[in-house]
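In: the following comprises the amino acid sequence and a computationally predicted model.
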Amino acid sequence: MTAARPAWLDRARDAILAADQGYFATFAPPPEGGQRSSVMILFGPSAGSAGGSGGTSVGGSAGSGEDVVLTERAHTLRTQPGDISFPGGKREPSDTSAAAAALRETQEEVGIDPATIDVVATLPDIYLSPRQFVVTPVLGWWREPGPLDAVDPVEVHRAVRAPLADLLDPAARFTVSHPSGYRGPGFEFDGLFVWGFTAGLLSAVLDFGGLTVPWDRSVERPLPDRYRPGGPQDALTKTATEGRA
């Protein structure tokens, strides 16, 4: 069953693309660029609502509204093992666009048929300087939800459909602190700790869409030990810290 795209998603797209250039300038790629990659920020009708089925519904009973597809990276990966991320990866020569790369990676990682996804917008590039990656976020609507699974166990430990009602709950939100001085938005649900690049992008889309519920930004939580300096997330933290300096 096809689900109609919610108005807030179009509102988020329009607001992001119309935002003052300074909002994105902090993370804009340098002239020489870097290795190209894409991530899919994919929203869909929550499991149990019209068109929703399959996958893991995080945080309890299904209901109306929307959810977002997130992955827990395989714990055996050399970089960012166990991190929570959006589906995505590097752009291949066969990919005709950043959106095509995001759609392909989403299918390969979690088994979602690209034909069931509407590409809502290709958002401005973000540069991750330590690894010299130019990441293009792609905003998508999963109009015909189906099964969701960790198709590629080498890359993905599990895939979840996280209801926005859970993510927007003020009790699930906090400010993440890092010994390097980094501070940024964080979410925690179903035992998963979301921070850094993924949390920042998700928080921005929710803000631009007008969905954010006021939450106490003074509530500060340190990173788990695995993200401490020298850990797998250290390079990403340095990127965010440098960009905000």
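Out: Okay, I see it.

In: switch to C-alpha atoms for all contacts and neighbour counts from now on
Out: Noted.

In: which residues of the chain fall in helices?
Out: For the chain, the helices defined by DSSP state H occupy 7-18, 22-25, 98-110, 164-167, 196-208, 234-244.

In: residues in contact with the second one?
Out: This means helix 22-25. Applying C-alpha atoms under 8 Å, 6 or more residues apart in numbering, the set of residues contacting helix 22-25 from outside is 124, 126.

In: off-centre distance for that helix?
Out: 19 Å (C-alpha atoms, centre = their mean, to the nearest Å).

In: repeat that for the fourth one.
Out: When C-alpha coordinates are averaged (C-alpha atoms, centre = their mean), helix 164-167 and its chain have centres 14 Å apart.

In: what's in contact with that helix?
Out: For helix 164-167, using C-alpha under 8 Å, 6+ apart, the contacting residues are 58-59, 65-68, 172-173, 187-189.

In: which one of these sits closest to Ser97?
Out: Within those, distances to Ser97 taken as C-alpha to C-alpha reach their minimum at Val68, with 22.5 Å.

In: how about the closest one, nearest residue that isn't a chain neighbour?
Out: Phe43 (4.4 Å; C-alpha to C-alpha, 6 or more residues apart in numbering).

In: hang on, the one you found packs against Pro145?
Out: No. With contact defined as C-alpha atoms under 8 Å, Phe43 and Pro145 do not form a contacting pair (9.8 Å).

In: return the most buried member of the helices of the chain.
Out: Mean neighbour count (mean count of other C-alpha atoms under 10 Å) peaks for helix 98-110 among those, with a mean of 23.

In: okay, now the one to match up with it:
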Amino acid sequence: MSDEIPEWLAPLAKRAASATARDFTRMPTPAGEGRASAVLVLFGDGPAGPDVLMLERAADMRNHAGQPAFPGGAADPGDADAVATALREANEEVGLDPASVTVLAELPKLWIPISRFVVTPVLAWWHAPHPVHPRQPAEVAHVARLPIAELCDPAHRLQVRHSSGWIGPAFDSQGLVVWGFTAGVLSALLDMGGWSRPWPRTRVAELDDRLRPVLVPPESPVPGPAAPPPADDVSGPLA
């Protein structure tokens, strides 16, 4: 596999092959429950170095409005497996050519109780990058390639807190605040790839009543007690 993918991606690909759900969440996936879905976690070599493909949901969607996410969605009856679902959804959402992608691994199925989805992240290498764009403007507002170096920069890391008390990791990159399920998966993969750097837990964005993070300047301390470490539960309040 290391001969087919760049050297920087090989450690993640090797580690992902033995990943378990416990690497991403403390929440067990119940057997025989939930709706099957998949997301494509697509790494590539971009203009600013290694990056990951991300989209931003349309601001007026009923669910997940304005949230950054991996391409993906619910399985269709005609999908052969999670890989087929992830690639089909990525093609429908952003025009990704499935032939440009090398699939590296199906990661463990992850349970999202609030939406009752069972999500399989599909790890992949974009061996032949090409322009992508929103193909469904009613669902996708923006497509971005977020640099790994920026995602790992402590200045671009923070936590997001929900009024319920849930708190989890987040990233502030290219004008997007990535949080919830997507940030949880991304944070775990950055750890597995050996790319993560120590970062302070004192920068916290509160979620407003529309579940949108309200950022504070990186240098501003968080009032009250220090925030706890990020939860390793990828579900979040609106994953």
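Out: Received it, and whenever you're ready, just let me know what you need. Predicted model only: the values in this text are computed from it and were never measured.

In: quick TM-score on the pair, please.
Out: Remark: TM-score between the superposed chains equals 0.83 [TM-score structural alignment, normalised by the length of structure 2]; 215 aligned residues with a C-alpha RMSD of 2.1 Å.

In: on that earlier part again, turn the helices of structure 1 into JSON lines, columns for distance to Val151 of structure 1.
Out: Below are these laid out as JSON lines (distance: least, C-alpha to C-alpha, whole Å):
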{"stretch": "helix 7-18", "distance to Val151 of structure 1": "27"}
{"stretch": "helix 22-25", "distance to Val151 of structure 1": "33"}
{"stretch": "helix 98-110", "distance to Val151 of structure 1": "5"}
{"stretch": "helix 164-167", "distance to Val151 of structure 1": "24"}
{"stretch": "helix 196-208", "distance to Val151 of structure 1": "21"}
{"stretch": "helix 234-244", "distance to Val151 of structure 1": "25"}
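
In: closest one to Arg228 of structure 1 among those?
Out: Taking C-alpha to C-alpha, helix 234-244 is the member of those nearest to Arg228 of structure 1, at 6.8 Å.

In: what angle separates the closest one from helix 196-208?
Out: Orientation of helix 234-244 of structure 1 against helix 196-208 (axes from the mean of the first three to the mean of the last three C-alpha atoms, to 10 degrees) gives an angle of 50 degrees.

In: from the rest of the structure, what touches stretch 121-131 of structure 1?
Out: Among residues not part of stretch 121-131 of structure 1, those counted as contacts by C-alpha under 8 Å, 6+ apart are 13, 16-17, 24, 27-30, 98-99, 133-140, 235-236, 238-239.

In: between its first and last residues, how far does that stretch reach?
Out: Distances were taken as C-alpha to C-alpha, to the nearest Å; on that basis the terminal residues of stretch 121-131 of structure 1 are 25 Å apart.

In: how about stretch 227-239 of structure 1?
Out: End-to-end distance of stretch 227-239 of structure 1 (C-alpha to C-alpha): 14 Å.

In: which residue is nearest the middle of structure 2?
Out: What sits nearest the mean C-alpha location of structure 2, by C-alpha atoms, centre = their mean, is Thr182, with 2.8 Å.

In: nearest spatial neighbour of that residue, skipping sequence neighbours?
Out: With C-alpha to C-alpha, 6+ apart, the residue lying closest to Thr182 of structure 2 is Ala69, at 5.7 Å.

In: who touches that neighbour in this structure?
Out: Contacts here follow C-alpha under 8 Å, 6+ apart; on that basis Ala69 of structure 2 touches 54-57, 178, 182.

In: would you turn those residues into a markdown table with distance to Glu89 of structure 2?
Out: Below are those laid out as a markdown table (distance: C-alpha to C-alpha, whole Å):
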| residue | distance to Glu89 of structure 2 |
| --- | --- |
| Met54 | 13 |
| Leu55 | 12 |
| Glu56 | 14 |
| Arg57 | 13 |
| Val178 | 20 |
| Thr182 | 16 |
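
In: quick one: map Val213 of structure 1 onto structure 2.
Out: When structure 2 is aligned by TM-score structural alignment, Val213 of structure 1 is paired with Arg197.

In: now Val194 of structure 1
Out: When structure 2 is aligned by TM-score structural alignment, the residue opposite Val194 of structure 1 is Val178.

In: where's the equivalent of Leu168 of structure 1 over in structure 2 relative to Leu158 of structure 2, distance?
Out: Mapped onto structure 2 by TM-score structural alignment, Leu168 of structure 1 lines up with Cys152. With the distance defined as C-alpha to C-alpha, Cys152 of structure 2 ends up 11 Å from Leu158 of structure 2.

In: now swap in Pro50 of structure 2 and tell me
Out: In this view, Pro50 of structure 2 and Leu158 of structure 2 are 21 Å apart by C-alpha to C-alpha.

In: neighbour-wise, which of the two wins?
Out: When neighbours are counted by other C-alpha atoms under 10 Å, Pro50 of structure 2 and Leu158 differ, and Leu158 comes out ahead with 25 against 18.

In: just checking, that one touches Arg203?
Out: Yes. With contact taken as C-alpha under 8 Å, Leu158 of structure 2 and Arg203 are classed as touching, separated by 5.1 Å.

In: hmm, Gly236 and the residue nearest to the centre of structure 2 touching each other?
Out: No. With contacts counted by C-alpha under 8 Å, Thr182 of structure 2 stays clear of Gly236, the gap being 9.5 Å.

In: neighbours of the aligned residue in structure 2 for Tyr227 of structure 1, just the number please.
Out: Aligned against structure 2 by TM-score structural alignment, Tyr227 of structure 1 finds its counterpart in Leu211. A total of 17 residues lie near Leu211 of structure 2 under the criterion other C-alpha under 10 Å.

In: repeat for Thr175 of structure 1
Out: Taking other C-alpha under 10 Å as the neighbour definition, Thr175 of structure 1 ends up with a count of 19.

In: for it, what are its contacts?
Out: Shown here is Thr175 of structure 1, whose contacts under the criterion C-alpha under 8 Å, 6+ apart are 183-186, 217-221.

In: ditto for Gly33 of structure 1
Out: 132-134.

In: where's it relative to Thr136 of structure 1, distance?
Out: Here Gly33 of structure 1 is placed at a distance of 12 Å from Thr136 of structure 1 (C-alpha to C-alpha).

In: got it, and Ala172 of structure 1?
Out: Counting by C-alpha to C-alpha, the gap from Ala172 of structure 1 to Thr136 of structure 1 is 27 Å.
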